[in-house]
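[1] Have a look at this prediction, sequence included:
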Amino acid sequence: MSVDRLLPTAEARELVRLAADVADKVLDPIVDEHEKSETYPGEVFGILGETGLLTLPHPEEWGGGGQPYEVYLQVLEELAARWAAVAVAVSVHVLSCHPLITFGTDEQKSTWLPDMLSGHKVGAYSLSEPQAGSDAAALACKATATDGGYRINGAKAWITHGGIADFYSLFARTSAGGQGISCFLVEKDTKGLSFGSPEQKMGLHAVPTTTAHYDDAFLPAERRIGTEGQGLQIAFSALDSGRLGIAAVAVGLAQAALDEAVAYAQERTTFGRKIIDHQGLAFLLADMAAAVDSARATYLDAARRRDAGLPYSRNASVAKLVATDAAMKVTTDAVQVLGGYGYTRDYRVERYMREAKITQIFEGTNQIQRLVIGRSLSATGGTK
């Protein structure tokens, strides 16, 4: 992967170079075997934690990297270009830390954040349910107040790192009505918490996605993050950032597919010429490159607005929509460039195509992103 990046500081440039080096030396050599065998690369997350790449955008005072989102997302893109499943898991870990960092008390932060931000513990985000995906207000998992805390009952679905993560940012209903959702921080060894078998997915095979089951699991009161009933506010504030993470992952996937397609087109010959020298193929590659560059610019624009403290919710939805649609098209076109070889597992482009599809679905489907963007236009008259 070769991208000339505009980065704000020398430190940022060094971080992205570090990420690229780790990705090349640690991720790239083992990704094919782990994806084929569907085995979890636990050692990879330990290395990412040791190098400080797991928690780049979080505050330094609690052990984070203190980096702008603009920098963190470009690191995430480098990881995704080698191994999308790992990059998604890193994005989810950063997302799962957001509730505590943004809404937790100083006492809660000092108790739990050091392990979370050092990479000693990997997190998961537990919002969706079997019957409540895009409609977060319809959550049915219940948190019933009891002496000293809450009893949790219900199921949560589509959890990246489910069953493996050390902690879960859980959203559960504490009272009736659409706003009666609260946020909790759950340890993996909580009594009454169990996990179903991993989903049999189209892609991202090396990192499991599971359902969690809560059977009268007790959580002490100090495990609630924010005030009771503040859960949806917490969830939606985290999702804006999470959508930028998925946008960066999608661009990394698309860039990897473009690189492989170009390399193949420079080697393969037909009618006495490299196929890249045939105008029809060159134009296809040009459209792929334009899609990748445009998607990257879109997520960086949203990230810079976030870093500047400006409203960026609509921009995050635009970035997620544009980048993931681009990834689906670019990876599909990469298969086309390779022809019959692209349809085999001898080349990575077929895997890129399978992995790109999920980016259009999680962190809010692209239909939901269009709904968010449309509502913003209705409310603002088109201004940002």
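    Sure thing, it's come through.
[2] contacts and neighbour counts: CA atoms only from here.
    Noted.
[3] Run the chain-centre distance for the helix or strand where residue 76 lies.
    Using DSSP states H and E, residue 76 sits in helix 69-82. Relative to the chain's own centre, helix 69-82 is displaced by 11 Å; criterion: C-alpha atoms, centre = their mean, to the nearest Å.
[4] what angle sits between the next helix or strand after that helix and helix 69-82?
    Per DSSP H and E, the first helix or strand lying C-terminal to helix 69-82 is helix 84-103. Angle of helix 84-103 versus helix 69-82, following axes from the mean of the first three to the mean of the last three C-alpha atoms, to 10 degrees, is 160 degrees.
[5] For helix 84-103, which helices and strands make contact with it?
    helix 69-82, helix 106-118, strand 123-126, strand 167-173, strand 224-225, helix 231-267 (3 or more C-alpha pairs under 8 Å, 6 or more residues apart in numbering; DSSP states H and E).
[6] Second structure follows, compare the two:
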Amino acid sequence: MSVSAVTGSPINQLDPLFQTVIAPQADQLDQDPQMLHKAFQWLGSHHLLGLKASPDWGGQAWQSQAIWEYTEQLARYSGALVFLQSQHQRCVQELSNSGNLALKERYLRAAIAGHIGLGVGFSHLRRPQQPVMAEQTAGGYRFNGRVPWVTGFGIFDHWMLAALLPDGRAVFVLASFQGSDPVLSFSQPMQLAALGSTQTVTATLRNWVAPAELVLDVKPAGWMQQADLGYPLTHNCFALGCAQGGLDILAGARSSALPTIDQIYQRLKAEVAQCRRETYGTLGNPSPERLRLRAWAINLAVRCGHGAVIVSRGAANFAGHPAQRVYREALAFSVSGQNNDVMNASLERLMDPSGSVGEMPCAHSGMGH
């Protein structure tokens, strides 16, 4: 079944696919990089790896709401897969928008089809102290330092490296995962508590030079901060999908002998729906409420994941239990794409659970905070 010709929201066709193909192997995808790689390629075979890319290159050019719905629903079934493909989608988007025609012709169609995978290494641009810097040199750019987080080692073929130049601009280039030498080397995959199968490593660069033909873009000073202002709620899709994964476990545990489980399920389900409505309501209308909504979604993912653990009893302590996986994913999505503003909003939500998001009216949930 292909969804390449879907118009409008594709999620009605995608959800049955995710339920039958992704959900049954979610725990294996969380643990096995090879299975995760196959699932990633499956997304490519169903035309789901170039959602923002131009149709001229095989992309889908979906609107933001469809992409948010897709991301949220995939996160419901596999945090590892949704995170891995999001890294690839981000690089594909930059490659699609790049003015480097030769680079696009070499990689873009293959990336959209899932024949090659592309990672990213630019989240460090949010940091006040930069761990890697670049300088222009004859015919290209020279990089020195360490990129703390690069996902997809052993799964992806290339990755998008970004670093600040002395004037504050950010240069983006395409680097290879293949091989390891003194000028560009990688750590062993990190032993992460969540999403470990995505194979996240640290890259160390010692006078590594990227020739001009590998340059994707040079962005103006302050680009990352402006991007965060414009798109902070993209990450809500991960948290809301994760929350739904917790709700699925709660739903399966309901019984007439324990009516409290259904009560908490109904309350959390209504609150997730309200957070979703408000989040999607910001599309095309940037809202000053974005940090409140981000903190709320994170809080819901953790609460739904915790609820899944509680109703699963002692079995949830097994590493391969679905509730254990969902709860770990909630922790990971609590900090993905985080900046200081998001951290502060999340901490304020912890200090004042009702005040930060506003009390849910009883008409929505049937229960007050």
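    Perfect, I can see it now. Just so it is clear, the structure is predicted and the values come from calculations on it, not from any experiment.
[7] And the TM-score between these chains?
    Here the TM-score for the pair of chains, by TM-score structural alignment, normalised by the length of the second structure, is 0.80; 341 aligned residues with a C-alpha RMSD of 3.1 Å.
[8] returning to what we had before: comparing the helix holding residue 76 of the first structure with the second structure, how large is the average distance?
    Its aligned residues in the second structure lie a mean 1.4 Å from helix 69-82 of the first structure after superposition (mean C-alpha distance after the TM-score superposition for the first structure).
[9] so where in the second structure does that helix end up aligned?
    Helix 69-82 of the first structure corresponds to residues 64-77 in the second structure, going by TM-score structural alignment.
[10] could you pull out the strands for the first structure?
    When assigned using DSSP state E, the strands of the first structure occupy the ranges 123-126, 142-146, 149-160, 167-173, 181-187, 193-195, 209-220, 224-225, 269-270, 273-274.
[11] Over which residues of the second structure does the third one lie when aligned?
    Going back to what we said before, that points to strand 149-160 of the first structure. Under TM-score structural alignment, strand 149-160 of the first structure corresponds to residues 140-151 of the second structure.
[12] Can you tell me what sits against the matching stretch?
    Here stretch 140-151 of the second structure makes contact (C-alpha atoms under 8 Å, 6 or more residues apart in numbering) with 84, 87, 119-124, 131-136, 159, 163, 198-212, 215.
[13] Recalculate using a threshold of 7 Å.
    Applying C-alpha atoms under 7 Å, 6 or more residues apart in numbering, the external contacts of stretch 140-151 of the second structure come out as 119-121, 131-136, 198-212.
[14] Compute the number of surrounding residues for the residue lying closest to residue 35 of the second structure once chain neighbours are set aside.
    Nearest non-adjacent residue to residue 35 of the second structure, counting by C-alpha to C-alpha, 6 or more residues apart in numbering: residue 29, 5.8 Å away. Under the neighbour criterion other C-alpha atoms under 10 Å, residue 29 of the second structure is assigned a count of 25.
[15] Also residue 195 of the second structure?
    By other C-alpha under 10 Å, the residues close to residue 195 of the second structure number 24.
[16] Quick one: map it onto the first structure.
    So, by TM-score structural alignment, residue 195 of the second structure is matched to residue 204.
[17] before we move on, what about residue 164 of the second structure?
    Residue 164 of the second structure maps onto residue 173 in the first structure when the alignment is built from TM-score structural alignment.
[18] One more: residue 212 of the second structure?
    Aligned by TM-score structural alignment, residue 212 of the second structure pairs with residue 221 of the first structure.
[19] Look at the residue lying closest to that match once chain neighbours are set aside and say how many residues are nearby.
    In this structure, residue 221 of the first structure finds its nearest non-sequential neighbour in residue 149, 4.0 Å apart by C-alpha to C-alpha, 6+ apart. Neighbour count for residue 149 of the first structure, taken as other C-alpha under 10 Å: 16.
[20] how close does residue 149 of the first structure sit to residue 174 of the first structure?
    Note on residue 149 of the first structure: its distance to residue 174 of the first structure, by C-alpha to C-alpha, to the nearest Å, is 12 Å.
[21] same check, this time on residue 356 of the first structure
    36 Å.
[22] ok so, going back, mind checking which of the helices and strands packed on helix 84-103 of the first structure is nearest residue 24 of the first structure?
    Residue 24 of the first structure sits nearest to helix 69-82 of all these, at 7.3 Å, using C-alpha to C-alpha.
[23] what's the angle between the closest one and helix 231-267?
    Orientation check (the same axes, to 10 degrees): helix 69-82 of the first structure against helix 231-267 gives 50 degrees.
[24] Please name every helix or strand in contact with helix 69-82 of the first structure.
    Packing partners of helix 69-82 of the first structure (3 or more C-alpha pairs under 7 Å, 6 or more residues apart in numbering; DSSP states H and E): helix 10-22, helix 84-103, helix 231-267, helix 279-307.
[25] Output those as a markdown table; include the columns distance to residue 190 of the first structure.
    Shown next, in a markdown table, are these (distance: least, C-alpha to C-alpha, whole Å):
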| stretch | distance to residue 190 of the first structure |
| --- | --- |
| helix 10-22 | 34 |
| helix 84-103 | 17 |
| helix 231-267 | 20 |
| helix 279-307 | 35 |
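[26] Export those helices as CSV, with columns for mean neighbour count and distance to residue 40 of the first structure.
    Below are those laid out as CSV (neighbours: other C-alpha atoms under 10 Å; distance: least, C-alpha to C-alpha, whole Å):
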stretch, mean neighbour count, distance to residue 40 of the first structure
helix 10-22, 17, 18
helix 84-103, 24, 10
helix 231-267, 24, 19
helix 279-307, 19, 29
